[in-house]
Each structure stands twice: as C-alpha cells, then as structure tokens.
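Asks: The following comprises the amino acid sequence and a computationally predicted model.
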Amino acid sequence: MQSAAAQSIIGVGLRGACPRCGRGKLFDGFLKLAPRCAACGLDYTFADPADGPAFFVMMTMAFPVTGFGMWIELTYAPPFWVHLVTTLPFLLAACIPILRPFKGILVASQYINKAEEGRFAVPKPPEATDRPVAPSGAAGL
C-alpha cells in the first residue's frame, strides 16, 4: 500500500481508484461514489466534488463542439436536423466519457491535498490596554 504522498492525483483519478491505497474502487456506478474503499476502508464521505467535474468538462469541450457546429453551419448551411445528428452526438461523445476521470481526479485531489470545507474566521476581541481612551468629541477641543 502506497502512502497518500506517493499516490499520483491524476493516476488514481484516471483509474477511479482509492486515493489512499490505490487498489480499491472509488466509484459504485458511473458517477456515484462508493461509500468506502473495499481494500483499505477509507470513508469517502469527505469527498464533495459537487458540480466541479461537469463544469470543467463543459467549459473544456465547449470550444471544439461549438467550433464543429459553426463549421457545419457556415460550410454547408444544413437544416436543423443535421445538427441534431452530427453536433449533438459529438457533444455527448466529447463530454460523457471524461466526466468520470475528472470526478476521480477532483476527489483524489481533495484527499491528497487534505481539502476541507471553508470556514469563516472569527475575529478575536481587541485586547484591553492600560492606555486611557479619549472621550469621543473631545479630540478637537
């Protein structure tokens, strides 16, 4: 079993493997995370990639798919149904297969980098000093 420092974020993410041991499965379905690693018992409740994988995939694939659709439109000026049978399948083929590896990479990154939920810092009250405080309004007199 490799330590977390020895694990590659991209390596375990692309394989869909446990970020701690690298042997167990990270997913229990196509995109659903398993409750825990079957090999080392790591509880995956720490992982919350939210919409990160979908956002990164859509933003990455938006340029080539949009370019492809525009090329078809400007070159051939086809009817709308042609886009449904060319551009839409290209969009699905470009986005769906890479969702799982992106999600695996984000979960592995959360574990290896020990990411936590953000918290607000509570300001400490100012320390009392022995200096006298001037009454308000008396400074200009």
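Replies: Done, it's in.

Asks: CA only for contacts and neighbour counts going forward, please
Replies: OK.

Asks: Just the buried residues of the longest helix seen in the chain, please?
Replies: Scanning the chain for the longest helix, with DSSP state H as the assignment, gives helix 80-112. For helix 80-112, a neighbour-count test (16 or more other C-alpha atoms under 10 Å) marks 83, 87, 90-91, 94-95, 99-112 as buried.

Asks: gap between the residue positioned nearest the centre of the chain and residue 37?
Replies: Note on the chain: the residue nearest the mean C-alpha position is residue 52, at 3.4 Å, using C-alpha atoms, centre = their mean. Here residue 52 is placed at a distance of 22 Å from residue 37 (C-alpha to C-alpha, to the nearest Å).

Asks: Please compare the first structure with the one that follows:
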Amino acid sequence: MPLLMGELIERPAGAAMLRGWRRRCPQCGEGGIFAGYLAVNPQCPSCGLALSGHRADDAPPYFTILIVGHIIVPLMLLLEQHLHPAEWVHMALWLPLTLLLSLWLLPHIKGSLIGLQWAKRMHGFGPDPD
C-alpha cells in the first residue's frame, strides 16, 4: 500500500464520488468506469487503475428506486391534488418519466458508489492493489 510519511495517501471521497457520478475513473477522472451501460471496465483505460474488484451489487438499484420514488410520488400527488387529470394522463406522464429517470440515474449512482468504494479502500479482492 502506498505510504505518505507513515500513513496511507488520502483519497477524498467527495471528489472520487463526483468523478464516479460523471462515469469517470475515481483516481484520474479521465478514463471511463464502464465498458457498457453498467459493465465495469477491468481497469481504467487512462491510468490503469484496477476497477474489476469494485462491486456495487444491489446498492445502485436500491438508491435509484429511493431517489426516483421521492421525486415522482410527490409530483404525482401534486398534479392529482391541483388538476385532477384523467388516469390515462397519469399513465402517459409518470410511467415514461419514471423509466427514463431510473435509466439515467442508475449508471451515475453506480459510478458514485464505485468512487466511494475506491476512496474508502473497499475492494472486493484481498489487500489494496495499489
């Protein structure tokens, strides 16, 4: 493990999570984390950081559902209370909006969680590889 005057080099969690939100490497901020929509690259194409050990598993979908629910449900209730639209309006509005918001948020949240794991040295394999 890299040492700086007897201690581990600090990895700011906020910066790493922001880089992850942008779907970039938490270390350099240049290379992409994902090989596809959600498939994590084995390593950063820019700096070579091993990314394959970072496993977000069920956390990104959980946080996505939590966030989307807290956005959509209040908006749905406000619309219903003030305008009383027909049911088809609710279906035509909220189903696509929920789907699109979920699909947009999921990779960003997964990237943020991978950034947090990297910053806190929470790897899915043995000791810290760097």
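Replies: Looks like it came in fine. Please read all numbers here as calculations on a predicted model, not as lab measurements.

Asks: Can you name the residues that contact whatever residue of structure 2 lines up with the residue nearest to the centre of structure 1?
Replies: Aligning on TM-score structural alignment places residue 52 of structure 1 opposite residue 59 in structure 2. Shown in contact with residue 59 of structure 2 (C-alpha atoms under 8 Å, 6 or more residues apart in numbering): residue 110.

Asks: thought residue 61 of structure 2 was touching residue 106?
Replies: Yes. Using C-alpha atoms under 8 Å, residue 61 of structure 2 makes contact with residue 106 at a distance of 6.5 Å.

Asks: Identify the residue spatially nearest to residue 3 of structure 2, adjacent ones excluded.
Replies: Counting by C-alpha to C-alpha, 6 or more residues apart in numbering, residue 3 of structure 2 lies nearest to residue 9, which is 6.0 Å off, once chain neighbours are set aside.

Asks: residues near the one you found, how many?
Replies: Residue 9 of structure 2 has 11 neighbours, counted by other C-alpha atoms under 10 Å.

Asks: So what does residue 48 of structure 2 match up with in structure 1?
Replies: Under the alignment (TM-score structural alignment), residue 48 of structure 2 maps onto residue 41.

Asks: in a strand, that's where its match is, yeah?
Replies: No. Looking at residue 41 of structure 1 with DSSP: H, G, I helix; E, B strand; the rest coil, it is coil, so not inside a strand.

Asks: Number of residues surrounding it?
Replies: 13.

Asks: do you know how far it is from residue 26 of structure 1?
Replies: From residue 41 of structure 1 to residue 26 of structure 1 the distance is 11 Å (C-alpha to C-alpha).
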